[in-house]
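Undergrad: model the following, please.
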Amino acid sequence: MVEIDRMKMVQTRAILSYIAAKYNLYGKDLKERAMIDMYVEGTTDLMGLIIVCPFLSAENKEKQHAVIIQKATNRYFPVYEKVCDHGQDILVGNQFSWADVHLLEAILMVEEKKSSVLSEFPLLQAFKARISDIPTVKKFLEPGSQKKPVPDDEYTETVKRVLQMNF
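TA: Predicted coordinates for the structure are as follows:
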């Protein structure tokens, strides 16, 4: 839950959409918003493969890492590589959006599994470098920033217990 503008909001997508709209990161019109949503949903699908990893057994985690790399390099990144081949520095329109942030986050998450994953995607490499160099993004990516830490064993065990998960 997030409390913002005297509202208590739940659901990640609703929270992120609200923040994106509030800070002018959600396109200039309905068409741009639809494109941003499309790109965000694609990266969300890829991230969904990754966020379950801490909750898997070692054997299943290894298998899942292979699935992540395979899908990232054969399905998701080729699509975003084509999207980046449109002569602009960002994904949609002429303004930085939350789709750019979301794609960067997905790239960074996959790189945690395999650091060379972008080796066959020069336009995504350039996109990552450009977005990472935006002053506010650059500051956030610096060591010691308030990024959410990678889930450790204590965290994953707590989540499993609370949600009664048996992986």
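
Undergrad: all contacts plus neighbour counts: C-alpha atoms, from now on.
TA: Will do.

Undergrad: helices of the chain, start to end?
TA: With DSSP state H as the criterion, the chain has helices at 12-22, 30-51, 58-71, 77-83, 98-113, 122-132, 135-141, 153-163.

Undergrad: for the fifth one, buried residues please.
TA: Neighbour-count burial for helix 98-113 flags 98-107, 109-110 (criterion: 16 or more other CA atoms under 10 Å).

Undergrad: which one of those is nearest residue 128?
TA: Nearest to residue 128, judged by CA to CA, of the buried residues of helix 98-113 is residue 104 at 6.0 Å.

Undergrad: you'd agree that closest one is up against residue 128?
TA: Yes - counting by CA atoms under 8 Å, residue 104 does reach residue 128; the two are 6.0 Å apart.

Undergrad: still on that earlier bit, deepest in the core, which of the helices of the chain is it.
TA: For the helices of the chain, the largest average neighbour count (mean count of other CA atoms under 10 Å) is found in helix 98-113, namely a mean of 19.

Undergrad: next, the angle from that helix to helix 122-132.
TA: Computed by axes from the mean of the first three to the mean of the last three CA atoms, to 10 degrees, the angle separating helix 98-113 from helix 122-132 equals 110 degrees.

Undergrad: just want the angle from helix 98-113 to helix 12-22.
TA: For helix 98-113 against helix 12-22, the angle by the same axes, to 10 degrees is 130 degrees.

Undergrad: which residues does helix 98-113 contact?
TA: Residues outside helix 98-113 that contact it (CA atoms under 8 Å, 6 or more residues apart in numbering) are 20, 25-26, 36-37, 39-40, 43-44, 46-47, 50, 65, 68-69, 72, 90-92, 117-118, 128, 131-132.

Undergrad: I have a second one here; can you model it like the first so I can compare?
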Amino acid sequence: MSGKIVLHYFNGRGRMEPVRWLLGAAGVEFEEVFLTTRAQYEKMLEAGDLMFKQVPLVEIDGMKLVQTKAILNYIAGKYNLLGKDLKERAMIDMYSEGLRDVMDMITALPFLPPEKKAAQLKSLEDSATGRYLPIYEKALTGSQFLVGDKLSCADVHLMEASLMLEENLCTILSSFPNVKAFQGRMKNVPTIKKFLQPGSKRKPPPDDVYVKTVMTVLRPQL
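TA: As a prediction, the model looks like this:
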């Protein structure tokens, strides 16, 4: 598989989905190896492929990268999605980290028992509308992108997060017209438009099969 980018993760979103989005936005092809059994995971551990005994794992440029932020930063740097200088990169990092907070809340939802999901959704809505979305709404006032004059990884993360928010809270962007307009513009970026089409490597919302697989692989049988 020399020269090819290979993603090792479950056949679902989780912490790998932002990586898929970033590669998709960069127009980069990649392959995927899906974890389905505990034995696969243990084999990776025994081989020393998982530095901190965690997935995702991405094979790229002869390296085996772990830790989502490190993976995203490498891909963003490699494909010129980190701004034109250090100051822009600092802003991009701040916006990206805020979005990671939002997406972590969403990613946790399918793993919660039913009696806790309603509270988590309410917390997500309150945090998104009161703490996070106003920041992006303001940043996009009179601006096409969050930082500078070209697409960055922060824009890609905002696109992903905004769609995920709408999946769970369908009217959440009604008070954020700049974010909604941004979403419309991003849908017309050729690489992103392609990534949003059926048959792409974008994953659907998590279902019970995904949750069961993750729990089976990551939790050893007692």
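
Undergrad: drop the TM-score for these two in here.
TA: The TM-score (TM-score structural alignment, normalised by the length of structure 1) is 0.93; 164 aligned residues with a CA RMSD of 1.4 Å.

Undergrad: matching residues in structure 1 for stretch 108-118 of structure 2?
TA: The aligned range for stretch 108-118 of structure 2 in structure 1 is 52-62, by TM-score structural alignment.

Undergrad: centre of the chain to that stretch, how far?
TA: The gap between where stretch 52-62 of structure 1 is centred and where its chain is centred comes out at 20 Å by CA atoms, centre = their mean, to the nearest Å.

Undergrad: start and end of it, how far apart?
TA: Using CA to CA, to the nearest Å, the end-to-end distance of stretch 52-62 of structure 1 comes to 12 Å.

Undergrad: and residue 132 of structure 2, what pairs with it in structure 1?
TA: Using TM-score structural alignment, the partner of residue 132 of structure 2 in structure 1 is residue 76.

Undergrad: from what I can see that match touches residue 42, true?
TA: Yes - under the criterion of CA under 8 Å, residue 76 of structure 1 makes contact with residue 42 at 7.4 Å.

Undergrad: how far away is residue 150 of structure 2 from residue 20 of structure 2?
TA: In terms of CA to CA, residue 150 of structure 2 sits 20 Å off from residue 20 of structure 2.

Undergrad: so these two - more neighbours on which side?
TA: Each of residue 150 of structure 2 and residue 20 has its neighbours counted (other CA atoms under 10 Å); residue 20 has more, 22 against 14.

Undergrad: residues contacting the more buried one?
TA: By CA under 8 Å, 6+ apart, the residues touching residue 20 of structure 2 are 201-202.

Undergrad: what helix or strand does it sit in?
TA: Following DSSP states H and E, the helix or strand that holds residue 20 of structure 2 is helix 17-26.

Undergrad: Provide the aligned range in structure 1 for the helix or strand following that helix.
TA: Later in the chain than helix 17-26 of structure 2, the nearest helix or strand by DSSP H and E is strand 31-34. Per TM-score structural alignment, strand 31-34 of structure 2 has no counterpart in structure 1.

Undergrad: what helices or strands is strand 31-34 of structure 2 leaning on?
TA: On a contact count with 3 or more CA pairs under 8 Å, 6 or more residues apart in numbering; DSSP states H and E, strand 31-34 of structure 2 meets strand 6-9.

Undergrad: ok so, going back, how much space separates the match of residue 132 of structure 2 from residue 117 of structure 1?
TA: Counting by CA to CA, the separation of residue 76 of structure 1 from residue 117 of structure 1 is 12 Å.

Undergrad: cool, residue 148 of structure 1 as well?
TA: With CA to CA as the criterion, residue 148 of structure 1 and residue 117 of structure 1 are 22 Å apart.

Undergrad: of the two, who's got more company?
TA: Taking other CA under 10 Å, residue 148 of structure 1 and residue 117 do not tie; residue 117 has more neighbours (19 against 6).

Undergrad: so what corresponds to residue 105 of structure 1 in structure 2?
TA: Residue 105 of structure 1 maps onto residue 160 in structure 2, by TM-score structural alignment.

Undergrad: corresponding residue for residue 120 of structure 1 in structure 2?
TA: The equivalent of residue 120 of structure 1 in structure 2 is residue 175 (alignment by TM-score structural alignment).

Undergrad: I meant to write residue 27 of structure 1 there.
TA: Matched by TM-score structural alignment, residue 27 of structure 1 corresponds to residue 83 in structure 2.

Undergrad: likewise for residue 92 of structure 1?
TA: Correspondence of residue 92 of structure 1 to structure 2, assessed by TM-score structural alignment: residue 147.

Undergrad: isn't its match right up against residue 92?
TA: Yes - applying CA under 8 Å as the test, residue 147 of structure 2 and residue 92 come out as touching, 6.5 Å apart.

Undergrad: name the residues contacting each of these two.
TA: Common neighbours of residue 147 of structure 2 and residue 92, using CA under 8 Å, 6+ apart, are residue 83.
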